[in-house]
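Undergrad: Quick one, fold the following:
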Amino acid sequence: MKRKTILKIVVDIGMTVMLLFLMTYELIGAAAHEWLGVGMFVLFITHHILNRKWSQCVFKGRYTLFRIWQTTLVIGILLTMVGSMYSGVILSEHALSFLPIKGGRAFAREVHMISAYWGFVLMSLHLGLHWSMMMGMAKRLVKELPTAGKRLLRGSAALIAGYGIYAFIQREIGQYMLLRNHFAFFDFEEPLIFFLADYMAVMALFVCVSHYFSKGLRYIIQTRKTK
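TA: Sure thing, here's the model as predicted:
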């Protein structure tokens, strides 16, 4: 495996882990949240530098259904990242407190919330775009599983995604995405691992949705080609 490919994988894993911990906010403290946000921004820029060839080809070539879906997600993620960074700078009381910025905190708080929760969902969907590729890499490292093993993994994935639906509703993520709740509520008596487990399940849900939706788009494209 090439060094650049390994670096891409490390950056993507880092972004995924940071994304999950960023959603914990008050459970890890405001200072830790802000520094994680700075780290996320650095990895986001690094990710785009490593994948700059894709960006250079945005206005080139034909747009298939899958490419439209992929590009829409990328644009959405970019917008949420810009919103998160803009609002994060204004709201910062630790990592960027030295900046002479005053006012606009109420609006910034709303922008930060909607950007954070939409960003979480969109990044999870984006991860699903590349799930087949990641599974392909895993197959190179692990011997071919027997049929029973494959069924067990698929069944486990279905159960986790199913629980993700419950967690999505229970954690009121949709309410935050639509700004029906203007403040995020946290149970400080809840173990952090339980919170992370729920958000991992929600992430798995959207990874599955995107993975199978993308497979459907590719199937449609392939069917059209054969006609």
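Undergrad: from here on, contacts and neighbour counts on C-alpha atoms
TA: Noted.
Undergrad: How about the residue positioned nearest the centre of the chain, nearest residue that isn't a chain neighbour?
TA: Nearest to the mean C-alpha position of the chain, by C-alpha atoms, centre = their mean, lies residue 123 at 2.4 Å. In space, and not counting its chain neighbours, residue 123 is closest to residue 77: 6.6 Å by C-alpha to C-alpha, 6 or more residues apart in numbering.
Undergrad: Return the distance of the one helix or strand the one you found maps to from the chain's centre.
TA: Secondary structure assigned from DSSP states H and E places residue 77 in helix 65-91. Distance of helix 65-91 from its chain centroid, counting by C-alpha atoms, centre = their mean, to the nearest Å, is 10 Å.
Undergrad: quick one more, to check against the first:
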Amino acid sequence: MDLRIAIVGCPNVGKSSLFNRLIGRKVSIVDSEAKVTRDRVEESFQLDKKNFILIDTAAVDLDSKRKIDIKAKNQTQAAVVSADTIFLVIDGKIGFSHSDDSLFRWLKKFNKPITILFNKSDTKEAKTNSEEIKPSLKPIISLSAEHNLGLEALHKHLQDFLQQKKKIFQSNVVPTIEAQIKISIVGRPNTGKSTLINTLVGEDRLLTDDLPGLTRDSVIVSWKCKGRRI
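TA: Below is the predicted model of the structure:
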């Protein structure tokens, strides 16, 4: 059984940069524009010969009443519910903001282990801000996803977490590529690609709306049909 990790955070804290860094390739779109990621993106990676599933999520705006933000929040909530543990990413240059605190309290409702990742920690401001965080919010790991700093501490944290969950991984089996059918769904804007996928998998897996260009990332969706992994 793979350990599932949901990466959650406010807009522009570096969630997608961290996601790409951990899986070792650029999958999620990284941009200075806020709220680029809308659907949850799942990819697997290995650490110490153990398998992890990493979930990049849309930035959560708990106060927004916009339909697109509510749908994005629902996508993030689905990722959190399915995860074994949560990485709450904070912008180290800004520090633990009111929005971060609200998001932390929201995540606590799901009763999942939460690790705070102080991203962009290669600055003097970040070091000062990390020292001011309440002890009750720990564990805290300072890192810089963009500059590949502090990842060793994060890897060590994951390995320690694995030791606590050792029984879960005793029957860990890596699925073979040969056992899977791969399908690419391609089309022009607003032709119903995401709606088709949601219908096939039987859940609101991807955001749908009349707005063209809603899906931005290349999203891998896995489900079973008649016992076959697709």
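Undergrad: What does the TM-score come to for these two?
TA: Superposed pair, TM-score by TM-score structural alignment, normalised by the length of the first structure: 0.23. Supporting alignment: 92 aligned residues with a C-alpha RMSD of 6.1 Å.
Undergrad: quick one: the residue nearest to the centre of the first structure from residue 78 of the first structure, how far?
TA: 10 Å (C-alpha to C-alpha, to the nearest Å).
Undergrad: go on, residue 113 of the first structure?
TA: Residue 113 of the first structure is 15 Å from residue 78 of the first structure, by C-alpha to C-alpha.
Undergrad: which helices and strands sit right next to the helix or strand hosting residue 154 of the first structure?
TA: Assigned by DSSP H and E, residue 154 of the first structure belongs to helix 147-170. Identification of packing neighbours for helix 147-170 of the first structure by 3 or more C-alpha pairs under 8 Å, 6 or more residues apart in numbering; DSSP states H and E yields helix 192-226.
Undergrad: 10 Å instead, please
TA: With contacts taken as 3 or more C-alpha pairs under 10 Å, 6 or more residues apart in numbering; DSSP states H and E, helix 147-170 of the first structure sits against helix 173-177, helix 192-226.
Undergrad: To residue 70 of the first structure, which of the ones you listed lies closest?
TA: helix 192-226 (8.8 Å; C-alpha to C-alpha).
Undergrad: Give me the distance from that closest one to the chain's centre.
TA: Worked out by C-alpha atoms, centre = their mean, helix 192-226 of the first structure lies 12 Å from the chain centre.
Undergrad: how about it: buried residues?
TA: Using 16 or more other C-alpha atoms under 10 Å as the test for burial, helix 192-226 of the first structure gives 195, 198-214, 217-218.
Undergrad: Can you check which helix is longest in the second structure?
TA: Longest helix in the second structure, counting residues (DSSP state H): helix 67-82.
Undergrad: Skipping adjacent residues, who's closest to residue 44 of the first structure in space?
TA: That would be residue 15: by C-alpha to C-alpha, 6+ apart, it lies 7.4 Å from residue 44 of the first structure.
Undergrad: got a list of what the one you found touches?
TA: Residue 15 of the first structure makes contact with 9, 21, 36, 39, 40, 41, 42, 43, 44, 47, 123, according to C-alpha atoms under 10 Å, 6 or more residues apart in numbering.
Undergrad: So which of the residues you listed is surrounded by the most neighbours?
TA: residue 123 (24 neighbours; other C-alpha atoms under 10 Å).
Undergrad: continuing past the strand or helix carrying the residue nearest to the centre of the first structure, what's the next helix or strand?
TA: Here residue 123 of the first structure sits within helix 105-129, counting by DSSP H and E. The helix or strand immediately downstream of helix 105-129 of the first structure is helix 131-141, counting by DSSP H and E.
Undergrad: just to revisit the earlier point, if you count what's nearby, which of residue 113 and residue 78 of the first structure comes out ahead?
TA: Between residue 113 of the first structure and residue 78, counted using other C-alpha under 10 Å, the more crowded position is residue 113 (23 against 16).
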